[in-house]
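Novice: What follows is a predicted structure for the sequence shown.
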Amino acid sequence: MNSEVKGHKERVAAAAPDGCYAWFILLSCFLVFGLTFGVIKAFGVFYVEIHRYFETTATGTSWITSIAVATIHVVAPVASALSARFSHRSVVITGGLICSIGVVLGAFARNLIELYLTVGFLNGFGCALTWTPTVTMLGLYFEKRRPVANALASAGECILTFVLTPLFQLLIDSYSWRGALLILGGLQLNLCVCGILLRPLNTTRDVTCEVKAEEEGLSLELLPKDDSEQRKQGCLEAEAEAEAEELRISERCDQGKIKACHEDPEDISIMKVQDSNNKTKRAELRTKILRYVDFTLITNARFMVYSMFGVFAALGFFAPALFLVPYARSKGIEEYQSAALISISAALDLFGRVFFGWVANLRLVQMVQQLTATVFLLGTVLLLCPLASSFSELAAFSAAYGLVYGATVAIHITVLAEVVGVHRLGSALGFFMLIRSTGGLLGPPIAGLFIDKMSDYGTGFLMAGVALIVSALFLLLLHQMNRRVQGSTTTNCDMHTDKMEQSPRAETKELDMT
């Protein structure tokens, strides 16, 4: 590169192919969703048996699920970094093995602490290594159909929850909860098969953001439409950093000018070479770190607001599925009918994900607006849950909850891609999950604490509903920030157009005067 041209190189994903093999990636992601979050949602059947076996509190038993959920979130950035360092395929295969080992060891647990470490921590760690790289690959393989692809992939969570909930109840009745965990451990070995399906996408290229538009050699038309504004902003930030660095160097040179005049020219040249080498090493280190973990995301205000939405949403996402079966049992509903409530919820969850994912793909409204509406509805439905007491009423609640939950989950990853750009989705997904881990960890225990204090499982649903409505407020803030960004972008484009129109007129006027 010419020394007069200042820039930086960054590896970004080329335009997503939307090709034939993308559907195999979708199949892999479908199964990963089912064998991770689908299993967590169906774990409410185990909750009742473990609660009875160890004669513990609702809070104590709920820590198993909350530790698994929190571990998935906390380890997500590690999974992203490992995928960049090695490969998505190897990380997912390793995660599948860890999942299986954790659940199998949990079958031999002698107390709740051992269940926390095995079914909670080890299983959650393995789920993070499988879920994060697979979802990232799905985002790279799809562009035009990305909302529908995310919705279809997440439908695996619904279908496997629908199938696994009665299956777990049958296995528990036949082999006890320990035998059922052994069979579940064998089932989760299929995560390794999902990893084998992840063929690397070899369509990355070097992009150079130059200071001068004539010399940068970068056509934003080559980038996906979602990323063009992000790439322009990245170039402007790189230019500003380069100018600031030049200013600092200039000031240091001015301060040491008198001293430098009395120094040997050879010493000055050696110092210049050493300074250049240090700059090169720092630039290489920064590039290497950004390749694995894009820590600059924490300076993105819109990303941080969306992450706060994730924290409060996680407080309410996981508690209802865990406590729905115990709540039904406390109302006198028999075992298989209680388990059927989860299946009803999963069936409507599936419909909600596919249908509202298709609606999102039509782009009738902004994605953030659609997500805000569904989150508000989800919180309202949970607040109404304690009014249900009979099986028919609980079935209606389960159907409404599953439908709105599916509509919410179908697009929240797509919204994240719009906030940061698909080229940063891997790191963004890892950081988003890490920040959201607080809500995933504390949600079920806080709900369990309310249940223990009030001796009523309905209070857990009230807590979840309030948390989701609070999370929707952050989405409203994000929508306002998006409008400001779009307004400022439009203003800058108009000013640039005016300048371009005025310059030919000025040239013509000068020629006339001549």
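Specialist: All right, it came through fine.
Novice: Please make it C-alpha for all contacts and neighbour counts, starting now.
Specialist: Noted.
Novice: Hmm, Arg436 and Pro77 touching each other?
Specialist: No - judged on CA atoms under 8 Å, Pro77 makes no contact with Arg436 at a distance of 11.8 Å.
Novice: mind checking the SS state of Leu364?
Specialist: Following DSSP: H, G, I helix; E, B strand; the rest coil, the label given to Leu364 is coil.
Novice: Any figure for the gap between it and Gln370?
Specialist: 9 Å (CA to CA, to the nearest Å).
Novice: cool, and Gly234?
Specialist: Taking CA to CA, one finds Gly234 at 28 Å from Gln370.
Novice: Span of stretch 283-300 from start to end?
Specialist: Stretch 283-300: ends 21 Å apart by CA to CA.
Novice: Show me which positions of it end up buried.
Specialist: 287, 290-294, 297 (16 or more other CA atoms under 10 Å).
Novice: Which ones among those residues map onto strands?
Specialist: Judged by DSSP state E, strands contain none of the buried residues of stretch 283-300.
Novice: Could you look up the SS state of the most centrally placed residue in the chain?
Specialist: Centroid-nearest residue in the chain: Leu429, 3.5 Å away (criterion: CA atoms, centre = their mean). Using three-state DSSP, the structure places Leu429 in helix.
Novice: State the distance from it to Val404.
Specialist: 23 Å.
Novice: just Gly440 next, same as before
Specialist: 19 Å.
Novice: Neighbour count: the two, which is higher?
Specialist: Gly440 (32 against 26; other CA atoms under 10 Å).
Novice: quick one: buried residues of the helix or strand that one falls within?
Specialist: In this assignment (DSSP states H and E), Gly440 forms part of helix 425-454. For helix 425-454, the neighbour count (16+ other CA under 10 Å) marks 425-452 as buried.
Novice: returning to what we had before: which one of Gly234 and Gln370 has more residues nearby?
Specialist: Gln370 (20 against 13).
Novice: Skip the chain neighbours and tell me the closest residue to that one.
Specialist: Ala360 (7.8 Å; CA to CA, 6 or more residues apart in numbering).
Novice: The one you found looks like it's in a helix, true?
Specialist: Yes - when three-state DSSP is applied, Ala360 is found to be in a helix.
Novice: my read: it touches Arg146, true?
Specialist: No - between Ala360 and Arg146 no contact is recorded; they are 9.9 Å apart, counting by CA under 8 Å.
Novice: thinking again about what came up before, measure the residue nearest to the centre of the chain to Thr118 for me?
Specialist: Leu429 is 25 Å from Thr118, by CA to CA.
Novice: Please compare the first structure with the one that follows:
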Amino acid sequence: LGANVLALRFTCRKVVFIGGVLSGLGFILSTFVEHFDLLYLTFAVITGLGYALSYSPCVVMVGLHFKKRRSLANGISVSGSGVGSFVVPNLIRWLLNLYGLPGCLLILGGLTLNVSVCALLIRPLSSYKKRQPELRYTELGVTKDAGFQQLLNTQICESLSGNNGQASRKESLSKNFSEFSSNELIPMASLQNIPQEELKDLTSSVCDCCKCCDRQKSSTNRSHKKTQKLFDWSLMSNPLFIIYALSCGFGNFAYPNVFLMLPAHAENNGQDRNTAALLVSIIGITDLIGRLFFGWFSDLKLMPRLLNRCSVMATFPALVTYAALYGLFAGSYMALISVMLADVLGVEKLSSAYGLVMLVMSVGLLPGPLICGQRTARYYWHWNYSFVLCGVLALIGSIPPLFEPCAKQYVDAREAKKINVKAVTKSLV
């Protein structure tokens, strides 16, 4: 939630960069900790804060940069966690056996610092805009004289045309310059024969006009920044947002806890640790396939994205089959969250909506390890009940999106009513 607000205030690049530094710093500081209680500060708080600042703004940036292939782009961007789930468990086990816990944390901290390097590659949307072609003086048949160059400098045109609400000035300026550049009205030789003093006066008048427009434009931008909302709290009263927030909250209780429960459940059934870690790797690789496939399939629009998302619930008793199918369909769940929010609420509200959804998902994540952990399963119930609980909550999370059509009709009717009230009020005034 706070990461998206900070990204709007300080740009995504700065927030993600700081997040990468904090997450790497948390790992590195954990190597020097001798008491377990301090790990709550270094590993949990600092590293967790760094991950929170890094993840959410990156997902929002992908949603803002892409439109036609947004689902596929988002699937590719979040597929890194699938690769991590496939590679990291075996890597961590190998590092622990080779360097111990301090060395393992130090290496992981160095790898995590690369997030800050990737943050430097984040570019705003404005950097991808096409630049206007510069005016060529040779096409006008004139020499590149210093005074005449200043008069026909394309920066003057861009400065004037960039001022919103000044279309008439833009048209008149283009008309004036077209008259100057027309061979029928003014011979090119006459332009070159204009006295330098008169040319300087004419140039200074145009530049003064540009400065005036620039001041007005800068003041407008400053006022826009002051009035721009850093967070859209109206989402809290939007039924469409509430539906998906509840769905993600219940679904996120089940999704990450399976990574914690499945290896321990396999060990309790006689499997060795390497086999148990392999199950997590199977979830990771199928999760990667699911995110990429369902992201691509969703962009084809052969069926509603809502139906793709509700297919998350697939459970089988065999551990390997369960891991493969769970990772495959969970990949569609994670890949389409931000895409669904952009489709339902609009791209302009994606940052606030995704931040709030991450907040709700973290609330669903918090009690999971305490309720479904090994100690609870050992003393209060069997491991099977933990899986049943996750399955039931995930099923509950798949129910709210089914009411999206009703909520959309309600929101559309409410917006139409507001428009009618404004129209009546305006007519009375």
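Specialist: Perfect, thanks for sending it. A quick note: this is a predicted structure, and the numbers were derived from the prediction, not measured.
Novice: Can you give me every residue that contacts Ala119 of the second structure?
Specialist: 13-14, 16-17 (CA atoms under 8 Å, 6 or more residues apart in numbering).
Novice: hmm, 6 Å instead?
Specialist: By CA atoms under 6 Å, 6 or more residues apart in numbering, the residues touching Ala119 of the second structure are 13, 16-17.
Novice: Pipe those residues into JSON lines and attach distance to Leu105 of the second structure, secondary structure and neighbour count per row.
Specialist: Below are the contacts of Ala119 of the second structure laid out as JSON lines (distance: CA to CA, whole Å; DSSP: H, G, I helix; E, B strand; the rest coil; neighbours: other CA atoms under 10 Å):
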{"residue": "Arg13", "distance to Leu105 of the second structure": "26", "secondary structure": "helix", "neighbour count": "21"}
{"residue": "Val16", "distance to Leu105 of the second structure": "21", "secondary structure": "helix", "neighbour count": "30"}
{"residue": "Phe17", "distance to Leu105 of the second structure": "20", "secondary structure": "helix", "neighbour count": "22"}
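Novice: tell me which of the residues you listed are still there in the first structure?
Specialist: Retained in the first structure (both residues aligned by TM-score structural alignment, their matches' CA atoms under 6 Å) from those: 13, 16-17.
Novice: and which of those is nearest Ala416 of the second structure?
Specialist: Nearest to Ala416 of the second structure among these is Arg13, at 38.4 Å by CA to CA.
Novice: corresponding residue for that closest one in the first structure?
Specialist: For Arg13 of the second structure, the aligned residue in the first structure is Arg89 (criterion: TM-score structural alignment).
Novice: Please tell me how far the spatially closest residue to its match that is not a sequence neighbour sits from Val32 of the first structure.
Specialist: What sits nearest to Arg89 of the first structure in space, not counting adjacent residues and going by CA to CA, 6+ apart, is Gly195, at 4.8 Å. Note on Gly195 of the first structure: its distance to Val32 of the first structure, by CA to CA, is 9 Å.
Novice: now do Ala107 of the first structure
Specialist: 22 Å.
Novice: Then Ala360 of the first structure?
Specialist: Distance from Ala360 of the first structure to Val32 of the first structure, by CA to CA: 23 Å.
Novice: For these two, indicate the residue with more neighbours.
Specialist: Using other CA under 10 Å, the more surrounded residue of Ala360 of the first structure and Val32 is Val32, with 31 against 23.
Novice: On the three-state scheme, the more buried one is what?
Specialist: Assignment for Val32 of the first structure (three-state DSSP): helix.
Novice: now Cys209 of the first structure
Specialist: Per three-state DSSP, Cys209 of the first structure ends up strand.
Novice: show me what contacts Phe376 of the first structure?
Specialist: So Phe376 of the first structure contacts Ile469 (CA under 6 Å, 6+ apart).
Novice: any chance of the kept ones among the contacts of Ala119 of the second structure in a markdown table, plus distance to Leu106 of the second structure?
Specialist: Output for those, formatted as a markdown table (distance: CA to CA, whole Å):
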| residue | distance to Leu106 of the second structure |
| --- | --- |
| Arg13 | 25 |
| Val16 | 21 |
| Phe17 | 19 |
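Novice: What is the nearest of the residues you listed to Phe387 of the second structure?
Specialist: Using CA to CA, those come closest to Phe387 of the second structure at Val16, 34.8 Å.
Novice: Identify the residue nearest that closest one in space, chain neighbours excluded?
Specialist: Ser54 (4.4 Å).
Novice: To which residue of the first structure is that neighbour aligned?
Specialist: Per TM-score structural alignment, Ser54 of the second structure is aligned with Thr130.
Novice: check which helix or strand covers its match.
Specialist: Counting by DSSP H and E, Thr130 of the first structure is found in helix 123-141.
Novice: immediately after that helix, which helix or strand?
Specialist: Downstream of helix 123-141 of the first structure (by DSSP H and E), the next one is helix 146-187.
Novice: Pull up the aligned stretch in the second structure for that next one.
Specialist: Using TM-score structural alignment, helix 146-187 of the first structure pairs with 70-111 in the second structure.
Novice: what about that stretch, how far off from the first structure?
Specialist: By mean CA distance after the TM-score superposition for the first structure, the fitted stretch 70-111 of the second structure averages 1.1 Å away from its aligned residues in the first structure.
Novice: How much space separates the residue nearest to the centre of the first structure from Phe309 of the first structure?
Specialist: 14 Å.
Novice: just Arg436 of the first structure next, same as before
Specialist: Arg436 of the first structure is 8 Å from Phe309 of the first structure, by CA to CA.
Novice: repeat for Arg282 of the first structure
Specialist: 35 Å.
Novice: Aligned to Ser338 of the second structure, what sits in the first structure?
Specialist: In the first structure, Ser338 of the second structure lands on Ile413 (TM-score structural alignment).
Novice: so its match is in which element?
Specialist: Short version: Ile413 of the first structure belongs to helix 391-420, going by DSSP H and E.
Novice: by contact count, what packs against that helix?
Specialist: helix 335-362, helix 367-384 (3 or more CA pairs under 6 Å, 6 or more residues apart in numbering; DSSP states H and E).
Novice: now it, how far from the chain's geometric center?
Specialist: 16 Å (CA atoms, centre = their mean, to the nearest Å).
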